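Peer 1: Dropping the sequence and predicted coords here.
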Amino acid sequence: MTAARTGRAVRVPAPGSLELIDVDVADPGPGEALVRIAWCGICGSDREVFAGTRPAEFVRYPVVPGHEWSGTVEAVGDGVPAGIVGRGVVGQGIRTAEGTPSSVVGDPEGWPQEYEETGFTLPGGWATWLTLPARYLHLLPEGADLRAAAGIEPAACVAEAVLLADVTVGSKVAVIGAGTLGLLAVQLLRGAGCEVTVVHRDDSRRELAATCGAAHYTSDPGSVEGRFDAVVEAAGAPGVARSAVRLARRGGRAVLTGIPASDADDLSSLELVSRNVHVMTVFGAPTRAWAYAVRAFAAGVLDPTPLITHEFDIARAGEALDVLAARSGALKVLLHP
């Protein structure tokens, strides 16, 4: 046994409250790894945790937020290969029961247990240290940019959308929303050889969308309805699910990733059936999507760097949340311990 390591963490003891705490971290137990966090992104769901607007079944207070993290393996417990110590890693957050078919494929639809996820019901990456089962880690290439790698978690979520969209070289794909998820989806789709059109509420992200590989950009979804083999919805605003269906061609596919505050004006079964549009959804990322995103990152197809607009020490987490909430040009905000 080594002496307990010390560090800092930002905790949300209750909605609307943040506290910076000192923590002692023990050696990892059997099957576990201890990761020194390098960077951790702030997601819209983290803002929900702070505000108290996340559905009660998906959060447990007090909690250290942070699921978009990257870091370096510091130590491992019994049963974990010692060779991963010192390696850069990212990690899956949603837990599955060990030894069940769902955990083998990393499929959260098969949860045989209550929902548990890093940064929501379990301690997350707004901290110096993070301990988690080593089976959830994904190794990065030697010398990987850990600052950029903090964007792999959201990329894994949209990687699942790309896989469900079943695209091929030359597919015409629309991405609704030019936030973090949408722009990462653009990169992955462009890497798959698709012709990508970004549909966003205004022209503010036109240049960045082009940097990420978009061939076309519009703020008028009505002008491109019915043109796309597949549509990836990454906006999470009321009405966008219906818009996604209308953008797809007859027999096309729409993949929804956002959770709007209201769905009163959304999907119509008449439109779905009459136009034979196939609708799929993504909640979190299974193992296959993580593997896809990590491979794309290693190959240089995925580069979250252009999306990073702000960086803060974790002691300034409250200020970071304010910047993101102000919607004044902030896109991906990172914390570092």
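Peer 2: Good, I have the coordinates.

Peer 1: From here on, just use CA atoms for contacts and neighbour counts.
Peer 2: Noted.

Peer 1: For residue 141, give me its contacts.
Peer 2: Contacts for residue 141 were tallied using C-alpha atoms under 8 Å, 6 or more residues apart in numbering; they are 88, 298.

Peer 1: Next, find the distance separating the nearest residue in space to residue 282 that is not next to it in sequence from residue 324.
Peer 2: Closest residue in space to residue 282, ignoring its immediate chain neighbours: residue 257 at 5.0 Å, by C-alpha to C-alpha, 6 or more residues apart in numbering. Counting by C-alpha to C-alpha, to the nearest Å, the gap from residue 257 to residue 324 is 20 Å.

Peer 1: who has more neighbours, those two?
Peer 2: Counted by other C-alpha atoms under 10 Å, residue 257 and residue 324 do not tie: residue 257 has more neighbours, with 23 against 19.

Peer 1: unless I'm mixing things up, that one is touching residue 231, no?
Peer 2: No: between residue 257 and residue 231 there is no contact under C-alpha atoms under 8 Å: 10.8 Å.

Peer 1: Show me where the stretch 151-300 of the chain has its strands.
Peer 2: Remark: strands assigned in the stretch 151-300 of the chain by DSSP state E, counting those that start in this stretch are 172-176, 195-199, 216-218, 228-233, 248-256, 278-281.

Peer 1: and residue 107, which of the ones you listed is closest to it?
Peer 2: With C-alpha to C-alpha as the criterion, residue 107 lies closest to strand 278-281 of these, at 13.3 Å.

Peer 1: Please name every helix or strand in contact with that closest one.
Peer 2: Judged by 3 or more C-alpha pairs under 8 Å, 6 or more residues apart in numbering; DSSP states H and E, strand 278-281 is in contact with strand 248-256.

Peer 1: other SSEs contacting the strand it packs on?
Peer 2: The helices and strands touching strand 248-256, judged by 3+ C-alpha pairs under 8 Å, 6+ apart, are helix 152-165, strand 228-233, helix 240-247, helix 269-275, strand 278-281.

Peer 1: ok, second structure coming up, stack it against the first:
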Amino acid sequence: MGEEVAQVTRAIVVDGPGEHRLVRRATEAPGRDEVRVRVAAAGICMSDREVYDGHRDADYVRYPVVPGHEWSGTVEAVGKGVDPALVGRKTVAEGFRACGVCERCREGDTNLCTGGYDETGFTRPGAFADHVTVPARLLHLLPDDADLRAAALLEPAAVVAAAVRAGEPRPGERIAVVGAGTLGLLAVQLLASHSPALLTAIDPRETRGRQALRFGAGEALPPDEAAERAGHYDLVVETAGAPSTAQDACALARRGGRVVLTGMFAPGATGIDPVRLSLAQLTVRSVFGASSSAWAAAVRAFGLGLLDPAPLITHEYPLERFGDAIALVGSGDPKAGKVLLRP
């Protein structure tokens, strides 16, 4: 069941808003049905910045906490009840600790579990550390030759996979992606594999537009030019979560079109016009996190080369420089893409 030689592990602990420390302690043996993973890389996203700044809803964080919900690594030890053959395998893992027995879980919507919110990196110790311990049932194993640096972004890729599945893209359709951040660029990659007639990336940042073209978009437009395409697209995938982008996405969809909202909107965001919804007969879906099946789809797409998150990574820091890394995320620096911690 895996060796348990005493060793020291390090972790970033956020005690409260704006307060963090690097701790060192002995590694713990994984419990029954758990695995301990040596972290290879962990991505920092705006949710982590919200935790650090104290802006995350109190129901969705538990201080003190070791953040880190986007990560990859290698199984180092297993607990009782877990196949020892997992040791040495490259892996990622779902973040939501779904109960598995509520109605939502039984129907496959593990991301909508009604058993109470519980997620690695927010209510449970996460991967801004040398090691992370998770239930073995949450693992998604990777090929032996997988790039663990890129695989750290499979959590946002799973969200994108959920959005694309909800949008049901069909070959030959006109598709727009609103926002060219991490989610938007991954969405462009995955949607490009569905052979659209037109794939438009919409973002005010010219550098992000150019990157979207490299990721498979047929064109990149700023929002003001895209607004002239109102009613043009069969499918619109919104990824920005900006105050007006939900309304903008609905305006871009044709009559009878489909809209998928993946951005995390703050209170006060512009509402969707109900007159537009009813007269245009739009289908609007939203995505919160990713279900187990969406994770599986993202891992498959990664293994097939349909998703390659590596070009999104611009900065890598050791744990000791967590303060610099978290400051860069959300700083507005145009050169900052995905920021990784590398234990």
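Peer 2: Arrived safely. The structure presented is a predicted model; accordingly, all values stated were derived computationally and were not measured.

Peer 1: re earlier: make TSV out of the strands of the stretch 151-300 of the first structure and add distance to residue 317 of the first structure.
Peer 2: Formatted as TSV, the strands of the stretch 151-300 of the first structure follow (distance: least, C-alpha to C-alpha, whole Å):
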stretch	distance to residue 317 of the first structure
strand 172-176	29
strand 195-199	31
strand 216-218	33
strand 228-233	29
strand 248-256	30
strand 278-281	31
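
Peer 1: Export those as JSON lines, with columns for mean neighbour count.
Peer 2: JSON lines is the format used below for those (neighbours: other C-alpha atoms under 10 Å):
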{"stretch": "strand 172-176", "mean neighbour count": "28"}
{"stretch": "strand 195-199", "mean neighbour count": "25"}
{"stretch": "strand 216-218", "mean neighbour count": "18"}
{"stretch": "strand 228-233", "mean neighbour count": "28"}
{"stretch": "strand 248-256", "mean neighbour count": "24"}
{"stretch": "strand 278-281", "mean neighbour count": "16"}
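
Peer 1: quick one: which of the ones you listed is nearest residue 272 of the first structure?
Peer 2: Among the strands of the stretch 151-300 of the first structure, strand 278-281 comes nearest to residue 272 of the first structure, with 7.4 Å by C-alpha to C-alpha.

Peer 1: residues in the second structure aligned with that closest one?
Peer 2: On the basis of TM-score structural alignment, strand 278-281 of the first structure is assigned to residues 283-286 in the second structure.

Peer 1: how far apart are that stretch and its match in the first structure?
Peer 2: Here the mean offset of stretch 283-286 of the second structure against the first structure after fitting is 0.8 Å, by mean C-alpha distance after the TM-score superposition for the first structure.

Peer 1: so how far is that stretch off the chain centroid?
Peer 2: 19 Å (C-alpha atoms, centre = their mean, to the nearest Å).

Peer 1: Then stretch 61-69 of the first structure?
Peer 2: For stretch 61-69 of the first structure, the distance to the chain centre is 13 Å (C-alpha atoms, centre = their mean).

Peer 1: That stretch aligns to what range in the second structure?
Peer 2: Under TM-score structural alignment, the counterpart of stretch 61-69 of the first structure in the second structure spans residues 63-71.

Peer 1: what do you get for stretch 79-95 of the first structure?
Peer 2: Mapping stretch 79-95 of the first structure onto the second structure (TM-score structural alignment) gives residues 81-97.

Peer 1: what does the matching stretch rub up against?
Peer 2: Stretch 81-97 of the second structure has contacts (C-alpha under 8 Å, 6+ apart) with 1-2, 32-35, 69, 71-78, 110-111, 117-121, 134, 136, 138-144, 146, 148, 151-152, 154-155, 292, 295.

Peer 1: Could you list which of those belong to strands?
Peer 2: 34-35, 71-78, 134, 139-141 (DSSP state E).

Peer 1: still on that earlier bit, identify the residue of the second structure aligned to the residue nearest to residue 282 of the first structure.
Peer 2: Per TM-score structural alignment, residue 257 of the first structure is aligned with residue 262.

Peer 1: My read is that its match contacts residue 242, right?
Peer 2: No: Residue 262 of the second structure is beyond contact range of residue 242, at 10.9 Å (criterion: C-alpha under 8 Å).

Peer 1: residues in the first structure matched by stretch 231-248 of the second structure, start to end?
Peer 2: Counting by TM-score structural alignment, stretch 231-248 of the second structure lines up with residues 226-243 of the first structure.

Peer 1: how far out from the middle of the chain is that stretch?
Peer 2: Centre-to-centre, stretch 226-243 of the first structure and its host chain are 18 Å apart (C-alpha atoms, centre = their mean).

Peer 1: What of stretch 134-143 of the second structure?
Peer 2: For stretch 134-143 of the second structure, the distance to the chain centre is 16 Å (C-alpha atoms, centre = their mean).

Peer 1: Which residue numbers in the first structure does that stretch align to?
Peer 2: Using TM-score structural alignment, stretch 134-143 of the second structure pairs with 132-141 in the first structure.
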